[in-house]
Structures are given as structure tokens and as C-alpha cells.
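A.B. asks: Requesting a structural model of the entry that follows:
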Amino acid sequence: MWLPSALLLLCVPGSVSLSGPSIVTGTVGESLSVQCRYKEEYKTFKKYWCRQPCLPLWHEMVETTVSEVEVRSGRASIVDHTGDLTFTVTLENLTAEDSGKYRCGIATILQEEGLQGFLPDPFFQVQVLVSSASSNKSSTWTPGHSSQHQGFLLLIFLKVPLFLLMLSAVLWVNRPQRAICGETEPA
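C.D. replies: Model prediction:
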């Protein structure tokens, strides 16, 4: 009976631990800011931003140290606003090479309190697109801006396959039986 509970979780708004944009755009030479929203339970955890595949030895990563303090790494900065459960990442002096996939995440593995275990960090992927010319000086995303887009993706990637799986199970259980005990069908 775990299936109805799983379906209920998929229908509850805000059941995702971390939310933000799926795509942001900026202009060469300008700046770009991304605001990521998280749940209250992650208030004391470190937040980070990195270029995919997020391997610290090969790609730069910027992460928070304490609340409300901006941390810089090269042209990137991050600040955790625990009062409104968001953190903001800013990329300055954008170049065409900054286009790519990034990760907005929360470092949860092996925390001191309760040892979260080996579950992966909550994160979402952000596609950064940098154009050569635009009338905009900077680009900023705030929570709620693409919530319809995220809801649609949740529907496609989670709810539809789960519904099809449940439908298949119901059809399998209710399939007509061809053989009757001890009797065979006429040829």
C-alpha cells in the first residue's frame, strides 16, 4: 500500500527540496543571477554552485560558509539568505564559454547531526545560455518564475510513468483467464 502514499507526495506542491530555474540567459560582458529556494530543513547546510559534472578537482565550485555572507570564487559569488530560505549565485563578466550546465545544490552527505547517510545532495540543473548581444544589462531569475515549467516537467517525468505503471498492474491483475481448471478449450 505504499503506492497511494507515493502518489500523494507527487501531488503535494512544494514537495521538492530545492527549486530554481531550468534555463537562464545572460549577455557577454554582463552579469547573471540565479536565486535558488530550499526547504526549512536545509537552513544550516552549505549551499553550492558548480559547473556539471561538479567534480571539485576539475571544475570550480563556490559554496556558502555562513548565512548572509557573500563568498567569491573567481567571477562567481554565492550568498545564503536564510531568512527567506533562498541562496543567490551571481556570475559576473560573462563569456561565451560560460554557457553550459550547472548545478545548484545543498551539501548534505555525512552531516554531523544525524549523518544523512549516502543519499545524494538535493540539487537541480540549470542550463546557462550566454548570448553575444542583448538590450538587457543582466538576467535574474526568482522563485515562481518558471514554476509552471517545473510542474510540467514533474508531470512528464514522474507522474505519467507512475500512472502507466499502475494502469499496467491493474490490467495485469484483471486480465481474462483463458484456462478453466481441468478443462481445455475446443480446437
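
A.B. asks: use CA for all of it now, contacts and neighbours both
C.D. replies: Noted.

A.B. asks: got a list of what the residue most central in space within the chain touches?
C.D. replies: Central residue of the chain (Cα atoms, centre = their mean): residue 124, 2.3 Å from the mean position. Residue 124 makes contacts with 18-20, 22, 103-105, as judged by Cα atoms under 8 Å, 6 or more residues apart in numbering.

A.B. asks: Return the distance of it relative to residue 168.
C.D. replies: According to Cα to Cα, to the nearest Å, residue 124 and residue 168 sit 30 Å apart.

A.B. asks: repeat for residue 4
C.D. replies: The value you get for residue 4 to residue 168, if Cα to Cα is used, is 15 Å.

A.B. asks: Which residue of those two possesses the greater neighbour count?
C.D. replies: Counted by other Cα atoms under 10 Å, residue 4 and residue 168 do not tie: residue 168 has more neighbours, with 12 against 9.

A.B. asks: which residues in this protein form strands?
C.D. replies: 18-19, 23-27, 31-38, 46-51, 61-63, 71-73, 76-81, 86-91, 100-107, 123-131, 138-141 (DSSP state E).

A.B. asks: Could you list the residues in contact with the last one?
C.D. replies: Contacts of strand 138-141 from elsewhere in the structure, counted by Cα under 8 Å, 6+ apart, are 20-21, 24-27, 30-35.

A.B. asks: now the other sequence, so there's something to compare against:
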Amino acid sequence: MRIFSVLLWILFPGCWAVTGPGAVRGPPGGSVAVRCRYRTGYEDYPKFWCQEGGWFCSNWFHVVETQGSEAEVKRGRVSIRDNHTQRVFTVTLENLTRADAGTYLCGVQRSGFELRATVEVTVSSAVPSPNLTGRTPQAKKQPDSPSRFQPIIIYFLLLMLLKVLLFLCIVCAVIWMSIRDRRRHREMVPDRQAQELPLC
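C.D. replies: The predicted model follows:
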């Protein structure tokens, strides 16, 4: 799986323009804050928080999103605020319930390919979160499940297929224009020879 990540980074360096905590934990009835960072150049882009489902997180499925400004936007128990100076936007989930647990995406909305990071939210009273980010120092990093890479791999293969098709179309167009120019040249040569023949 790492080779696909390397290829994605080479072909699409924007894929890693957004980074998140990876996993957060909060107790039922409590709150948790998720801080996602982004690279320079995306300050004025809308930031979003949504539940993972499919390849993309379309606007219709965004739980909450900014309009590109630093103003806080709140929707129900979820709020989001962007800080252009620190290039960090914070998503706060309040009054957590068991139903809030799951895989979410924090990201930057732009036309075409979305920039995003995956965040696993766990709601459990067994290990209360001592900090806002919900990270516990004793927690071991779990290996990414293969199912998370499948949408990325499929999307990567589709993009490569489109690039190959585009390249073949360009090659065919160049060959066709070359053949057309040769035919025109051949048609013009007899006409010139006929004009140069002396009249008897």
C-alpha cells in the first residue's frame, strides 16, 4: 500500500495538504475538538467536516463548513472555526452520543480533487479524554485497514486511465495531422509539375 501512497504524492502533491489528528476520543455527553492543519495557499478556501461515505464528501453531506472566512459556523452540536494565521481549523463536537462515533473527514473544499484527512471519532466513557484533541499517549497507532485505501486506489487508477486515454488521443491527433499534411503535399506536387511542363 505504501507504493500507492508514494505514487499519489508524486502525481498529486496536494493530497497531503491537510493533516488531522487521526483519532480522537470523548465521553458520552462530553465534547471533543479536532484540529486539522493545512498548507499555505488554502487560507481563503472553505473548510469542511463530514462523515466518510464514498470517494468524495460532497456539499450535500457536509456536517458543517466555513465560507472561506474565519467566522465560526455552527450547525446543531457541531461547530467549525478557521484560523488563517495558524492555518488550522478546529471542529468541535458537543454533547457526544454513541451515534457520533465513526470515521469523519476534515478538509479543504476546492473544485476538482478535495484535500482532506481522515479522523476516527470514538465515544467511550472507559477512557475519558484528558485533552481537547482526544489523543491518549498510551494508545497505540492502529494500522490502516485495507478498506480505507480502496477508494484512493480506485480513484488513482481512474485518473491514470484518463491520463493514458488523453495521451493516446494526442498521439492519434498528431499522427492524423501528419498523414493529412503528407497527402496535401503529394496532391500539390503533381499540380506544380504540370504547371512547369512547356507548352508545345
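
A.B. asks: Would you pull the TM-score for this pair?
C.D. replies: Here the superposed chains carry a TM-score of 0.59, computed using TM-score structural alignment, normalised by the length of structure 1; 131 aligned residues with a Cα RMSD of 3.3 Å.

A.B. asks: Export the contacts of strand 138-141 of structure 1 to JSON lines and append columns for distance to residue 89 of structure 1 and neighbour count.
C.D. replies: Listed next are the contacts of strand 138-141 of structure 1 as JSON lines, based on distance: Cα to Cα, whole Å; neighbours: other Cα atoms under 10 Å:
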{"residue": "20", "distance to residue 89 of structure 1": "11", "neighbour count": "25"}
{"residue": "21", "distance to residue 89 of structure 1": "12", "neighbour count": "25"}
{"residue": "24", "distance to residue 89 of structure 1": "12", "neighbour count": "18"}
{"residue": "25", "distance to residue 89 of structure 1": "14", "neighbour count": "17"}
{"residue": "26", "distance to residue 89 of structure 1": "13", "neighbour count": "29"}
{"residue": "27", "distance to residue 89 of structure 1": "16", "neighbour count": "22"}
{"residue": "30", "distance to residue 89 of structure 1": "14", "neighbour count": "18"}
{"residue": "31", "distance to residue 89 of structure 1": "10", "neighbour count": "20"}
{"residue": "32", "distance to residue 89 of structure 1": "8", "neighbour count": "24"}
{"residue": "33", "distance to residue 89 of structure 1": "6", "neighbour count": "21"}
{"residue": "34", "distance to residue 89 of structure 1": "5", "neighbour count": "23"}
{"residue": "35", "distance to residue 89 of structure 1": "6", "neighbour count": "21"}
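
A.B. asks: In TSV, list the residues you listed along with distance to residue 157 of structure 1.
C.D. replies: Formatted as TSV, those follow (distance: Cα to Cα, whole Å):
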residue	distance to residue 157 of structure 1
20	17
21	17
24	21
25	24
26	28
27	31
30	34
31	32
32	28
33	27
34	24
35	24
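
A.B. asks: Residue 104 of structure 2 versus the residue nearest to residue 48 of structure 2 when sequence neighbours are not counted, what's the distance?
C.D. replies: Nearest non-adjacent residue to residue 48 of structure 2, counting by Cα to Cα, 6 or more residues apart in numbering: residue 65, 4.1 Å away. For residue 65 of structure 2, the distance to residue 104 of structure 2 equals 13 Å [Cα to Cα].

A.B. asks: more crowded one of the two?
C.D. replies: Neighbour count, other Cα under 10 Å: between residue 65 of structure 2 and residue 104, residue 65 has more, with 26 against 22.

A.B. asks: pretty sure the more buried one is touching residue 58, no?
C.D. replies: No - in this structure, residue 65 of structure 2 is not within contact of residue 58 by Cα atoms under 8 Å, at 11.2 Å.

A.B. asks: Which position in structure 1 pairs with residue 178 of structure 2?
C.D. replies: Here residue 178 of structure 2 stays unmatched in structure 1, going by TM-score structural alignment.

A.B. asks: okay, the angle between the helix or strand encompassing residue 178 of structure 2 and strand 115-123?
C.D. replies: Secondary structure assignment for residue 178 of structure 2, by DSSP states H and E: helix 146-196. Between helix 146-196 of structure 2 and strand 115-123, the angle comes out at 170 degrees (axes from the mean of the first three to the mean of the last three Cα atoms, to 10 degrees).

A.B. asks: can you pick the most crowded of the contacts of residue 124 of structure 1?
C.D. replies: Most crowded among the contacts of residue 124 of structure 1, counting by other Cα under 10 Å, is residue 104 at 27 neighbours.

A.B. asks: Need the nearest residue in space to that residue, chain neighbours excluded.
C.D. replies: residue 49 (4.8 Å).

A.B. asks: Give the equivalent position in structure 2 for that neighbour.
C.D. replies: Under the alignment (TM-score structural alignment), residue 49 of structure 1 pairs with residue 49 in structure 2.

A.B. asks: swap in residue 64 of structure 1?
C.D. replies: Using TM-score structural alignment, residue 64 of structure 1 sits opposite residue 66 in structure 2.

A.B. asks: next one: residue 38 of structure 1
C.D. replies: That one, residue 38 of structure 1, aligns with residue 38 by TM-score structural alignment.

A.B. asks: Stretch 22-32 of structure 1: end-to-end distance?
C.D. replies: 14 Å.

A.B. asks: and what of stretch 140-157 of structure 1?
C.D. replies: Note: stretch 140-157 of structure 1 ends 27 Å apart using Cα to Cα.

A.B. asks: again, but for stretch 130-142 of structure 2
C.D. replies: End-to-end distance (Cα to Cα), stretch 130-142 of structure 2: 20 Å.
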